[in-house]
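# from the sequence below, what's the structure:
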Amino acid sequence: MRKYFITGLLILVPIAITAWVLNAVISTMDQSLLILPERWQPHNIVGFDIPGLGTILTIAIVFVTGLLANNLIGNYFVRLWERLLHRIPVVSSLYGSVKQVSDTLFSSSGNAFRKAVLIPYPHADSYTIAFLTGTPGGDVKNHLLGDFVSVYVPTTPNPTSGFFLMMERSKVVELDMSVDAALKYIVSMGVVAPEHSPTKI
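Here you go, the predicted model:
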């Protein structure tokens, strides 16, 4: 009975967690329907709420925004809007910081979180997986002697929190492993190991 119970848990727990996460995401996105006028709300048109309609609306808004921003006129209005935000004292610093991070993470030309590496952490005799995020800059670079890189060390099992480190490049080993595979390895606490790639000679 214990064997069958554990087998059932292994099957149902991932399904339940996946369904819970999807439900939370869809419910949050459905809140975007509140931007519609009251008479256009689904429950006023068809008499009941339509789950997932807000998700479709959110995706459509993001797509149309990107489409409009990629032409000359749209790009002009985006720059105008950003200049306006930069004139507001508190908003300017907050918006500027968030935009810089998002540009770094989501830019197709950037290198952030595109390489999994192996580093000695938290001491020289133990190792963990981290992600290459770039190289030190600003005045920090002036105080580092040698060739350094910036890495992000995620925590387990929640990779959204972690530690930012600057390490000598010679101590950082690039892994022949995709970012997705590395994240699965971290979240599963080493249980879901990536497929072994034979060393090329």
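# only C-alpha atoms for contact and neighbour calcs from this point on.
Will do.
# quick one, what contacts residue 4?
Contacts for residue 4 (C-alpha atoms under 8 Å, 6 or more residues apart in numbering) come out as none.
# which is the next helix or strand following the top helix by length along the chain?
Longest helix of the chain, by residue count under DSSP state H: helix 2-30. Moving toward the C-terminus from helix 2-30, the next helix or strand (DSSP states H and E) is helix 42-45.
# could you also give me the structure for this second sequence? I'd like to compare it with the first:
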Amino acid sequence: MDPVVSEKPPRIAIATRLRNNFLAGLIICAPVAITIWLTFAFIDWADSWVTPYLPQRYNPEYYFNIAIPGTGLVVAVVLITVIGFLGRNLIGRSIVNFGESILNRTPLVRTLYKSIKQIFETVLKDQSTSFKKVGLVEFPQAGTWALVFVAAEAQGELRQRFDAMGQEMVAVFLPPTPVPTAGFLLFVPKDKLILLDMTPEEAARLLISGGLIVPEHHMKTLPVPAAERRGGPA
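Reported below is the predicted structural model:
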């Protein structure tokens, strides 16, 4: 007698194909849909801030009687660019200095303004390396590693304090997963920070995905053994 060959019921095979096709379609459609949604959400947010202050004669919606997405965003970009152009010449610089002098004399507001201005100047200046490097530090205990964004070397009073202790410290930002919008500011010894070659964008994707999206990478140099980094025997 011929051996009986068991075959899977056709309905199971069809269900498996349907599930695989659905998952494949989800992988294709979900990123596109989320990207489009986030883009339009940002455009609507910008429009809600700018469009209400546009005079009717300068608002295209007044002539076409329909909402035109992106009008406020375009106006904001043009306005910021013009302000930047004017602020770089003598007359515009004088106006900016006058406005800053008023803010600097206003209680409470001056502290907020100086802090925000210093942050933007530090992050956006051409030579800035703030948050452009990614590293690893041992946190919350030895042998456990956390991904961090390198902010800058310690400055001011903090640097003086650390120098008195004979330590060269670096400020790093430790974000949580999966929403890296908040976190911890840590000062770690420079020799305990392991710099990575991945970009901040790749690190952000790694954090948001909970470690699922690991960037492809070819190491340029071999990692230094932990014992050697701590000054112990090799």
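# quick TM-score on the pair, please.
The TM-score (TM-score structural alignment, normalised by the length of the first structure) is 0.91; 201 aligned residues with a C-alpha RMSD of 1.8 Å.
# can you check which part of the second structure the longest helix of the first structure sits on?
Aligning helix 2-30 of the first structure against the second structure (TM-score structural alignment) gives residues 19-47.
# apart from its neighbours in sequence, what residue is nearest residue 50 of the first structure?
Among residues not flanking residue 50 of the first structure along the chain, residue 42 sits closest, at 6.7 Å (C-alpha to C-alpha, 6 or more residues apart in numbering).
# residue in the second structure paired with that neighbour?
Per TM-score structural alignment, residue 42 of the first structure is aligned with residue 60.
# just residue 95 of the first structure next, same as before
Using TM-score structural alignment, residue 95 of the first structure pairs with residue 113 in the second structure.
# same deal with residue 165 of the first structure?
Counting by TM-score structural alignment, the partner of residue 165 of the first structure is residue 186.
# in this structure that match contacts residue 173, no?
Yes - counting by C-alpha atoms under 8 Å, residue 186 of the second structure touches residue 173, with 6.3 Å between them.
# who's more crowded, these two?
Neighbour tally, residue 186 of the second structure and residue 173, criterion other C-alpha atoms under 10 Å: the higher count belongs to residue 173, 21 against 16.
# if I look at the corresponding residue of the first structure for the more buried one, how far off is residue 15 of the first structure?
Aligned by TM-score structural alignment, residue 173 of the second structure pairs with residue 152 of the first structure. Taking C-alpha to C-alpha, to the nearest Å as the criterion, residue 152 of the first structure is separated from residue 15 of the first structure by 30 Å.
# try residue 117 of the first structure
Distance, residue 117 of the first structure to residue 15 of the first structure, using C-alpha to C-alpha: 30 Å.
# okay, the two: which has more neighbours?
The residue with more neighbours, out of residue 117 of the first structure and residue 15, is residue 117; 21 against 12, by other C-alpha under 10 Å.
# and the more buried one, which of the three is it?
Recorded secondary structure, residue 117 of the first structure: strand (DSSP: H, G, I helix; E, B strand; the rest coil).
# counterpart of it in the second structure?
That one, residue 117 of the first structure, aligns with residue 135 by TM-score structural alignment.
# again with residue 197 of the first structure
Under TM-score structural alignment, residue 197 of the first structure pairs with residue 218 in the second structure.
# so what's the residue count around that match?
8.
# contacts only, for the closest residue to residue 168 of the first structure other than its chain neighbours.
Using C-alpha to C-alpha, 6+ apart and skipping the chain neighbours, the partner closest in space to residue 168 of the first structure is residue 148 (4.3 Å). When contacts are counted by C-alpha under 8 Å, 6+ apart, residue 148 of the first structure touches 135-136, 166-169.
# over to residue 161 of the second structure?
Contact analysis of residue 161 of the second structure by C-alpha under 8 Å, 6+ apart lists nothing.
# what residue of the first structure takes the place of it?
So, by TM-score structural alignment, residue 161 of the second structure is matched to residue 143.
# many thanks, have a good one.
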